[in-house]
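Asks: Prediction below, plus the sequence it came from.
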Amino acid sequence: MNFFRHQEEARRNTGRLILLFSLAVIAVVLTVNLLFIAGIHFATYSSTEGSRAFEIYDGEHWAVVSFTTMAVILISSFFRQLSLSKGSDVADSLGATLLDPGSREADERRLLNVVEEMAIASGMPVPDVYVMEDSGINAFAAGYQPSDAVIGVTRGAISALTRDQLQGVIAHEFSHIFNGDMRMNMRLTGIIYGIVFIGEIGRMIVRGSHNRGFTTRRTDPRAAAFGFALMAIGYGGEFFGRMIKSAVSRQREFLADASAVQFTRNPDGISGALKVIGYGAGSRVGSPSALEVSHFFFGPVMRFRRAMFATHPPLDERIQKIQPGWDGHYLQPRMQHIEVRDFAYNDSDAISGFSAGQGEAPENVDSSDTAVAHADTGYEAIPYEARGEEFLRSEIAIINAMSAEALVFALLMSGSTEETAREQQNMIQQRHGSDTFREALRYLNEARRSDKEVRLELVERAMPALRRMSLRQYRTMNQTLVSMIQLDNKIDLFEWCLYRLILQYLGRHFGTLPAFRQKRKSAHALADDIAVVLAYVAHAGTKNYQAAVLAFEAGITSEQLLMRDCNPEHAPHKSLKPLNKALSALIASAPEVRERVMRAISVCVHHDGKITMEERDMIRTLGAILETPLGMFENPAELID
C-alpha cells in the first residue's frame, strides 16, 4: 500500500472537490442574486410600467451581493475548519473524554497498548486516546497531521471487541492518518458548513421577522419570505454537499480497510470487527455533532434511508472485499474481562505488519480470549533487575506530566559525561524543583542501563503524558533542554534528535511551532536542501570521509532523485544550522517529494550494508520532522533494517 500515492490521490480528489464545491458556491451566489431580483420585482411591479427589477438591480448591486455572499461562505468555512484544526477539538465536539494514559482498568489498558504499539512501530508519536460513552462499535481519527492526530473509540468497541479486532479498527484509523484523509475530511466539513451558514442566516431572519411587543405580535411577511428563501438555498446546498461528501468517503473507507489488513497482516481482525457490528451491536453514535463529521468514523454513525447519503459502504460489501469467501455469518461480541494481562512494555514488533521481514515477535497477550484476566495490569511483576528499558516502559504506562518531563531529562543526560550530567542535574533542581530532580535521578540510572537504540522510542511513548503539561511548563522544559544541550558547547546527534522530536510533537500541540504552507516545488527545485540533508545523514553513519562521500552519492543519484553534480561537502561538523534550514524548506514540500527524500536517505544509509544506531535515530527523527512516519512506507523494515 503506497500511502504517498494515496495521499497524492487524496490531494487530487481535494482539487476536484474544491471544483465541485466552487460550482456549488457559484450556484448559491447566483441564486441569492436572483432572490434579490425577485424581491425587487414584486416590490416594484405595476400593471402599467411592469417590473423595474433589472433597472434598479444593476451591475454594482450584483457585485456587492455576490461578494458578500461569497465572503459569508468562505469566512464561515474558514472558521469552522479552524475550530476543527486540532484533533482534540473534534473529540471535544463529540463529547468524548480523554483517556488517562495511566489507566489501570483492563480494557482501557488494552486499548492504550494497542494504540501505543501501532504508533511506535509506525514511527509516529503516540496519539491521545479519547473515549465516547456509546454502546455502538465505532472509532474515529482526527487532526491535520500525524503529529497532532487523536484516536477516539466508543465504549462499545472497547468492551465488545477482541484484541485482534480492536487492533484492526485502530489500524483502519491509522491508515486514514497516513492516507491524508483527515485533512480532506476537515476541508469537506468546513466547506459544507459555509454553504449551510447561508441557510442559518435565513433562519435568523425568519425569527427576527416576528416582532414581539408588550401587547402585540407583528410579522413582516416580506422578511419572512426572504428568510425562508435563504434557508432553502442554504439547505439545498447542503443536500448536494452531503452527496459529494458521502461519495468520497465511501471510496476512502475501502482504502482504509485494505490498509488495515496490510498493517496487521491479519484480515480476521478488521473483518471480525465488522462482523460483530453486523451481529447486532451496530455502530451508532449518539452525539448531535456526529452527523457533521460522520465521514471521520470507522462505521456509519446512523442509518441512512438513501444510499447516496451513506458515508460508508454496506457492511457486507466491506467484509467481502476483505474476505472474498465469507459465508455471511456474523460474530457475537466477546465476553468481557476475559483477556490476559496487557503488559505495558510490550514490544512494538507485536504489530507484524510494521516489521515485515523481521519475523513475528512473541505476544504477551493471548488474543484467543481463553485466559482469565486480571484488572491489575501487572506493572509490579517487572523485577527491578530487568533491563532498564523494560522498567522505563512500564513506568511510562502510569506516568504523569512531571515524571514524563523527568524522563526526558534523564534520557538526555544518559549520554552526557559525569561532569556535564552533574551541571545538568543542578539546572533541573533549580528550575523544576526537588521532585522533578529526584525523579530524573531515578530514571537516569535506568536510562544508562537501557539499550541506547530505544531512547527515542521511550520519548515517543511518553508523549501522551507530556501533552498534559501546561503551556508554561512546556516552555520551561524547552528552555531547560536547550540549556542542558548547550552546557558542553557542542550538540551531538542524539541531543539534536531528541530536541527536534520534542519540538515537532509538542510544539505543534502547544501551538509554538509555526505552520508551514505547502509549496508545490519539485525535488530538483529543492536540490540544494536535499543535498544538505543527505550529506548530514552520510556523515552521521561513518567517520570515514570517503565512505560518507560514497553514501551521499548513492543517495543523491538513486532512482528516487536522479540528481547529478551535487556537492557532498554540505555537513560542517560544528553546526547543525544548515540542516535545520534545509529541513524547513523540505517540510513545506509536497508529500511525494518528502517520500522520495526519505527513500533516498534509506539508500544512503544502506550503502555500506549496515545501519548504525545514529542512522536509526536520524531516520526516525527525519521521518517525524517531514511528517513521513515509517508506517507510510510499503515495507518500513527496508528503511531501518
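Replies: Noted; the coordinates are in hand.
Asks: contacts, neighbours, all on C-alpha from now
Replies: OK.
Asks: Which elements pack onto the helix or strand hosting residue 581?
Replies: With elements delineated by DSSP states H and E, residue 581 resides in helix 577-587, which encompasses its position. Under the contact criterion of 3 or more C-alpha pairs under 8 Å, 6 or more residues apart in numbering; DSSP states H and E, helix 577-587 touches helix 527-540.
Asks: Report the buried residues of the helix it packs on.
Replies: The neighbour-count criterion (16 or more other C-alpha atoms under 10 Å) identifies 527, 529-540 as the buried residues of helix 527-540.
Asks: Hmm, residue 224 and residue 205 touching each other?
Replies: Yes. At 6.7 Å, residue 205 and residue 224 qualify as touching, with contact defined as C-alpha atoms under 8 Å.
Asks: which residues does residue 153 contact?
Replies: Residues touching residue 153, when contacts are defined by C-alpha atoms under 8 Å, 6 or more residues apart in numbering, comprise 129, 130, 131, 132, 138, 139, 140.
Asks: List just the nearest of the residues you listed to residue 167.
Replies: residue 139 (11.6 Å; C-alpha to C-alpha).
Asks: Tell me how many other residues crowd that closest one.
Replies: Applying other C-alpha atoms under 10 Å, we find 28 other residues in the vicinity of residue 139.
Asks: second one coming, line it up with the first:
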Amino acid sequence: MSYLRTAMLLAGLTALFMGVGYLIGGSGGAMIALLIAAATNLLAYWNSDRMVLSTYGAQEVDQRTAPDLVNMVADLARRAKLPMPRVYLMDNPQPNAFATGRNPQNAAVAVTTGLMQSLSREELAGVIAHELAHIKHHDTLLMTITATIAGAISMVAQFGMFFGGNRNNNGPGIIGSIAMMILAPLGAMLVQMAISRTREYAADNLGARIVGQPMWLASALVKISNAAHAVPNMEAERNPATAHMFIINPLSGHGVDNLFSTHPSTENRIAALQQLAAEFGSVPSARPTARDSRAGGSSQSRGPWG
C-alpha cells in the first residue's frame, strides 16, 4: 500500500470534514472540524482496528476456545511468511470475513460464525488466505482508517442536520442542511472509490497461491455471495462505510446501499481464479458460478496446504 495514497485519501477526507464544519458554523466551524479531523485521523491510525472489531462484536479466540480456526490461521500465516495475526470470531449468521490492523505486526483476522458453519475446511482456508493476502499487501491500514473516518463524517453531517447549518439568523439553514444530507453519502462514496476493486483481485490471487488451490476460494466466494443476499448483516447495514472491508459486500443492496458496491462481481473473481487454476494445472470439470452454491469446495483435488 502506497503511503502517498494513504496521505492523499486522509487529506481528502479531512477537507470533506472541514466542508461539513463550514456549513454548520462558518469559518469557525471549519477550524473546529479541522481539529476534530486531526484527532480522528490520529485515533483511527492507532485504534481503528479495535473500533471496527468492537462494532461487529468480535471476540478474540485462541487455541483453547477455537483450536481448529487458530491452527489454520497460524499454518497459513507461516506459508505467507507473516506474523501470526490475532483471530476473532463474530456472532453473525451471514458468512463473511475481514482483516484489519495498521501493519502485519498488528493485524487481526475476523470471521463470522456463519462462515465457520457454512464452508468446508478447504473453502475456509481459501478465505483465510485471502485475508492474509490483504495483510501482506498492507491493505488493512487504508481499509480500516477510511471506514472509521467516513463513519465520523456521516455522524458530523447528521449532527449538523439536527442542530443547524445556520451561521446567523439570515443564513441559508435549509440549503446547508440539504447540502449536508448530500455530503454524508458522498463521503461514503469517496471511501468506496478509494478502495480499488483491483485490490480484491490481488488478494484473491495471492490468497490462492498461499493456500495452493484457487478453486477452494472460488467455491467459498460463491457460497458467501449467495448467502450475503439472503442473510442480513445488521451491523453492516448500520455501518455501511465498513462494507469494503469484507471479502464479499455484506450489504443487502436496498436503498442507498448500492453506493457501497465496491467489490468486483463474484463471476469475474471466479473467472480470474479459474484462469489461475489453469496455470496451476488443477482446472475443475465445471466452473462454479454465483448461482451454484455447491460448486467447487472440498470436491476439488487437494493442494499443498492441509
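Replies: Here it is on my side, so go on. Since the structure is predicted, the reported quantities are computational estimates derived from the model, not experimental observations.
Asks: Mind checking the TM-score on these two?
Replies: Here the TM-score of the superposed chains, computed with TM-score structural alignment, normalised by the length of the second structure as the reference length, equals 0.77; 285 aligned residues with a C-alpha RMSD of 3.6 Å.
Asks: coming back round to it: the helix holding residue 581 of the first structure corresponds to what range in the second structure?
Replies: Mapping helix 577-587 of the first structure onto the second structure (TM-score structural alignment) gives no aligned residues.
Asks: Name the residues of that helix that are buried.
Replies: Residues of helix 577-587 of the first structure classed as buried by neighbour count (16+ other C-alpha under 10 Å): 578, 579, 582, 583, 585, 586, 587.
Asks: Would you check which pair of those lies furthest apart?
Replies: When those are compared pair by pair using C-alpha to C-alpha, the maximum separation belongs to 578 and 587, at 14.2 Å.
Asks: What residue in the second structure is paired with residue 253 of the first structure?
Replies: Residue 253 of the first structure maps onto residue 200 of the second structure when the alignment is built from TM-score structural alignment.
Asks: okay, now the closest residue in space to residue 237 of the second structure that isn't next to it in sequence: neighbour count?
Replies: The shortest distance from residue 237 of the second structure to any residue other than its chain neighbours is 6.0 Å, reached at residue 251 (C-alpha to C-alpha, 6 or more residues apart in numbering). For residue 251 of the second structure, the neighbour count with other C-alpha under 10 Å is 25.
Asks: Residue 130 of the second structure too?
Replies: Here the count is done by other C-alpha under 10 Å, and residue 130 of the second structure has 29 residues near it.
Asks: can you point me to the longest helix in the first structure?
Replies: Across the first structure, the longest stretch assigned as helix under DSSP state H is helix 221-264.
Asks: How much space separates residue 97 of the second structure from residue 303 of the second structure?
Replies: Residue 97 of the second structure sits at a distance of 22 Å from residue 303 of the second structure (criterion: C-alpha to C-alpha, to the nearest Å).
Asks: who touches the aligned residue in the first structure for residue 221 of the second structure in this structure?
Replies: Across the two structures, residue 221 of the second structure finds its equivalent in residue 274 of the first structure, going by TM-score structural alignment. When contacts are counted by C-alpha under 8 Å, 6+ apart, residue 274 of the first structure touches 315, 319.
Asks: what about residue 274 of the first structure, which helix or strand?
Replies: Assigned by DSSP H and E, residue 274 of the first structure belongs to helix 267-276.
Asks: relative orientation of that helix and helix 221-264 in degrees?
Replies: Counting by axes from the mean of the first three to the mean of the last three C-alpha atoms, to 10 degrees, helix 267-276 of the first structure points 140 degrees away from the direction of helix 221-264.
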